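**Q** Requesting a structural model of the entry that follows:
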Amino acid sequence: MGQPRPGAGHGDRRQQGPDVVYLIPDQLPKYARNIEPVDKYLDDAAKADYLPNVVTSVTIDGKMMGAPVLTSAVTPICNKKVFAAVGQTSYPTSWNDLLAMAPAFKAKGYDVTAYAGDVKNTLNQTFYPLLWQAGGDVFSPTASRSPSTARGPQGAELRQAARRRRLRGQEPAHHPAAIEQTRIAQNKVGCVWHVLPAEIEKFWGKENIQALPHFTESKQIGYGTVGSLSMLRNSKNKDAAGKWIAFASNAENSKKYDLAASFFSAKKSVGALYASDPVLGEQEKQVANSTVGPLNEKARDVQGVLAPEIQAALLGKKSVEQALDDAAKAADPLLG
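**A** This is a model prediction of the structure:
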């Protein structure tokens, strides 16, 4: 929706920036000063139709910084063939369940799970779900400090993650291998929580994917993204841009996009899109139990300093306490 630059000559094809951009929640705080809130461009019915956690995921200082058009829920998925080979007839609902199954998997030559510990992976899909499920959070309530010690849920959960790695086998926790080069693709891993069904279907077969609800420790929660349309503050066509955002994000039009791209709806009125799909249908049920992670301007920066420390703890290069203390020392200055 770009327009010619003011005063540009007939032959000048340079354009100003776009009026509308697509953003996910952890980008919103970083660009908030350049975004026009969309509240006044959406009618009350449209805003009321959004799922509550979806509205929260795009709201900063009481204002909606984007109009959501899609959601996801990255839940655990298990390999039915592996469970059959191990003789395991039930699926885990919690981390305690999974830990209890681990020795039987290991005895048969399988890994009960796999952790993607390369620092290039987003913590939103790897470590943070473990942290949230343990009752922890990435930032303190004032968002002025990162997880600062190993004395709270963060440390307890990282100790559990390290224990899980020792139980499940020796899948590398630090190499950025393509999924086809991992034991996951080789049908040697029972369950994962950071992989999308579409990524693994060609290796497992869709009929062998068992989608599960988010695991529970002290609470049931997991990661899911929200994609939204945001208007840039310097738009010269705000009324037109606002009308287009309202049109593109309405229940009917966003539903078409979601179905084409295998996402879930952000709208209550749409209901279930995948009730007949045994995999996506189960994950769709978890949208309301999903979170996008912290809405903090420094969220991605903090991930950058936490990830190598978490990796060091999982590989046994540092104690959990030392790794988390070192992570806090590196992260806190980023928050001012």
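
**Q** drop to CA atoms for contacts and neighbour counts, all remaining ones
**A** Noted.

**Q** chain center to stretch 291-299: distance?
**A** Centroid separation between stretch 291-299 and its chain, computed with C-alpha atoms, centre = their mean, to the nearest Å, is 11 Å.

**Q** Buried ones in stretch 204-224, by neighbour count?
**A** Using 16 or more other C-alpha atoms under 10 Å as the test for burial, stretch 204-224 gives 204, 206, 208-217, 220-224.

**Q** Which residues does that stretch contact?
**A** With C-alpha atoms under 8 Å, 6 or more residues apart in numbering as the test, stretch 204-224 has contacts from 71-81, 92-96, 124-125, 129, 132-135, 185, 187, 197, 201, 278-280, 282-283, 285-287, 289-293.

**Q** Between its first and last residues, what's the separation in it?
**A** With C-alpha to C-alpha, to the nearest Å as the measure, stretch 204-224 spans 23 Å from end to end.

**Q** ok, now stretch 279-294?
**A** Across stretch 279-294, the terminal residues are separated by 27 Å (C-alpha to C-alpha).

**Q** roughly how far out does it sit from the chain middle?
**A** 10 Å.

**Q** How about residues contacting it?
**A** Contact with stretch 279-294 is made by 25-26, 51, 53, 57, 71-75, 124, 128, 138-139, 197, 206, 209-214, 220-226, 264, 272-275, as judged by C-alpha under 8 Å, 6+ apart.

**Q** For the comparison step, fold the sequence that follows:
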Amino acid sequence: MKNSIFKKFGLLFLVLVLSVVMAACNDDKEDTSNGSDNSSSGTTDNGSANTNNGDASKLSGEITVWAHPYTDGTTGEGDMWKDLVANFEADTGVKVNFEQIPWANRDQKILTALAAGQGPDVFYVIPDQMPQYAEQQLILDISQYVSQEELSGFVPTAIEATSWKGKQYGMPILQTAESLIYNKDILKELGVDENSLPTNWDEFKALAEKAKAAGYYAFSYAGGGSLNNTIYPFLWQAGGNVIDADNNILINSPESVKAFELINEMYTKGWIPQDSITALEHDSLYYGGKLLAVNGSGISVNYLLAEKPFEFVIAPPLKDAEQLTYGTVGMFVGSAISKNPEAAAEFMKYITNAENQRTFNNITQYIPTRDEAKDIFEAQPFMAQLSEYTKYAKPGVIHPEGRNIMPLVQAEIQAMLEGKQTPQEAADKSADAIDKLINK
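**A** Model prediction:
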């Protein structure tokens, strides 16, 4: 069995090591956000969910769980894990060997351990890792262990992000959602009512022109960063997409091309900074009061509330054909080589129930993937507002080649902004590059 596992891993391991994994890591280490620790309230479900045999007490043995540090270590995260593990052990009789591993080089660490038959039974991934592992049969299809009723309490976008080709592979524990965060001082200078902010592309473009005329940039476009934070949200809003699970390439569809055209218009009209072609971020411009708005999430709220460079207001995600935005999903998955898959699945259900999501997300300040657990933000209006937008949040391109697609598209957009090709040409060349990648 071990030899066959090594064969499975060879190509994937090489791809992961040589790909632009590290370029995507800033996205998948989810942002922490501001807020005081609040006591949980509302209805809770405690303990474990039922296993497929209907009785968690019949479980035994042990499992190994790997997770990452989700805070800076000063919030009681360590004690939280001790309590959660102890409660699960008491409820089920299963011994849990819990280990917290660093974010750096986690792909290599997980793959190497699994290839040696020594990997964890349960570990943490994000949506652009999940389909790679699923296609290589490295993670457990938990559809047999979790019912549709048990999944019904989750935000639909979180379930979408944790399933692949009709099979459930992960149990989601956290989400983020990005939306437009406006500088209220600039809005006031422009004579714009903060309660009547743009809801669609045309309204935003009109406001962008007004901001530029007053000497401000309207928006941050970091062309050297992740496409999740740049063109993808606009592409989804236009009704387009990059690629689907059946390898249909959609990035040069008429809907998708509209997003290329919008980015090109923003650049040629000076609504985004001149270095947008290759910039990694525009935080200094934004926090320095030179940018009207950014697509921000909890990390932006955290900084603005702590440092108070200006007052701000959050608007709902924009809409063209659809109202959508970007937001990642964090999930726990089970190893396909686990010797105790029932216990692994039970731990995944247990750690993501409403009560434990309240505990986890209250400490880490991410957004729960269960609506009933979002009551932890009752005293935090900005986080409560962002948590409402998870229903619009897509987690990027869910595809085994999702990470490797990004630099291909990024290169064509950069060439477009340099004036070397039209938006249609950039989209067509992106499609050609993706086709060569998936059919290599």
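
**Q** Now the buried members of the contacts of stretch 204-224 of structure 1.
**A** 71-81, 92-95, 124-125, 129, 132-135, 185, 187, 197, 279-280, 282-283, 285-287, 289-293.

**Q** From those residues, which land in helices?
**A** Among those, the members falling in helices (DSSP state H) are 80-81, 95, 129, 132-133, 197, 280, 282-283.

**Q** Quickly check the residues you listed for the two that are furthest apart.
**A** Greatest spatial distance among these (C-alpha to C-alpha): 81 and 132, at 29.7 Å.

**Q** And the residue nearest the centre of structure 2?
**A** For structure 2, the residue lying nearest the average C-alpha position, counting by C-alpha atoms, centre = their mean, turns out to be residue 328 (1.0 Å).

**Q** what does that residue align to in structure 1?
**A** Using TM-score structural alignment, the equivalent of residue 328 of structure 2 in structure 1 is residue 225.

**Q** Now the counterpart of residue 132 of structure 1 in structure 2. Nearest residue, chain neighbours left out?
**A** Aligned counterpart of residue 132 of structure 1 in structure 2: residue 236 (TM-score structural alignment). Distances taken as C-alpha to C-alpha, 6 or more residues apart in numbering place residue 324 nearest to residue 236 of structure 2, at 6.3 Å, with adjacent residues excluded.

**Q** Give me the aligned partner of residue 203 of structure 2 over in structure 1.
**A** By TM-score structural alignment, residue 203 of structure 2 lines up with residue 97.

**Q** How about the secondary structure of its match?
**A** helix (DSSP: H, G, I helix; E, B strand; the rest coil).

**Q** Please tell me how far it sits from residue 317 of structure 1.
**A** Noted for residue 97 of structure 1: a distance of 28 Å to residue 317 of structure 1, by C-alpha to C-alpha.

**Q** could you show me where the strands are in the stretch 51-200 of structure 2, in order?
**A** Ranges of strands in the stretch 51-200 of structure 2, per DSSP state E, counting those that start in this stretch, are 62-67, 95-100, 122-125, 163-164, 167-168, 170-175, 179-183.

**Q** Buried deepest among those strands, which one?
**A** strand 170-175 (a mean of 29; mean count of other C-alpha atoms under 10 Å).

**Q** elements contacting that one?
**A** helix 156-161, strand 329-334, helix 341-351, helix 354-364 (3 or more C-alpha pairs under 8 Å, 6 or more residues apart in numbering; DSSP states H and E).

**Q** Which residues are in contact with the closest residue to residue 99 of structure 2 other than its chain neighbours?
**A** Residue nearest to residue 99 of structure 2 in three dimensions, not counting chain neighbours: residue 66, with 5.0 Å by C-alpha to C-alpha, 6+ apart. By C-alpha under 8 Å, 6+ apart, the residues touching residue 66 of structure 2 are 98-101, 120, 122-124.

**Q** With adjacent residues omitted, what lies nearest to residue 231 of structure 2?
**A** Distances taken as C-alpha to C-alpha, 6+ apart put residue 259 closest to residue 231 of structure 2, at 6.7 Å, once the chain neighbours are dropped.

**Q** which residue in structure 1 lines up with the one you found?
**A** Aligned by TM-score structural alignment, residue 259 of structure 2 pairs with residue 157 of structure 1.

**Q** Tell me which helix or strand comes right after the strand or helix carrying its match.
**A** In this structure, residue 157 of structure 1 sits in helix 153-168 according to DSSP states H and E. Downstream of helix 153-168 of structure 1, the next assigned helix or strand under DSSP H and E is strand 189-192.
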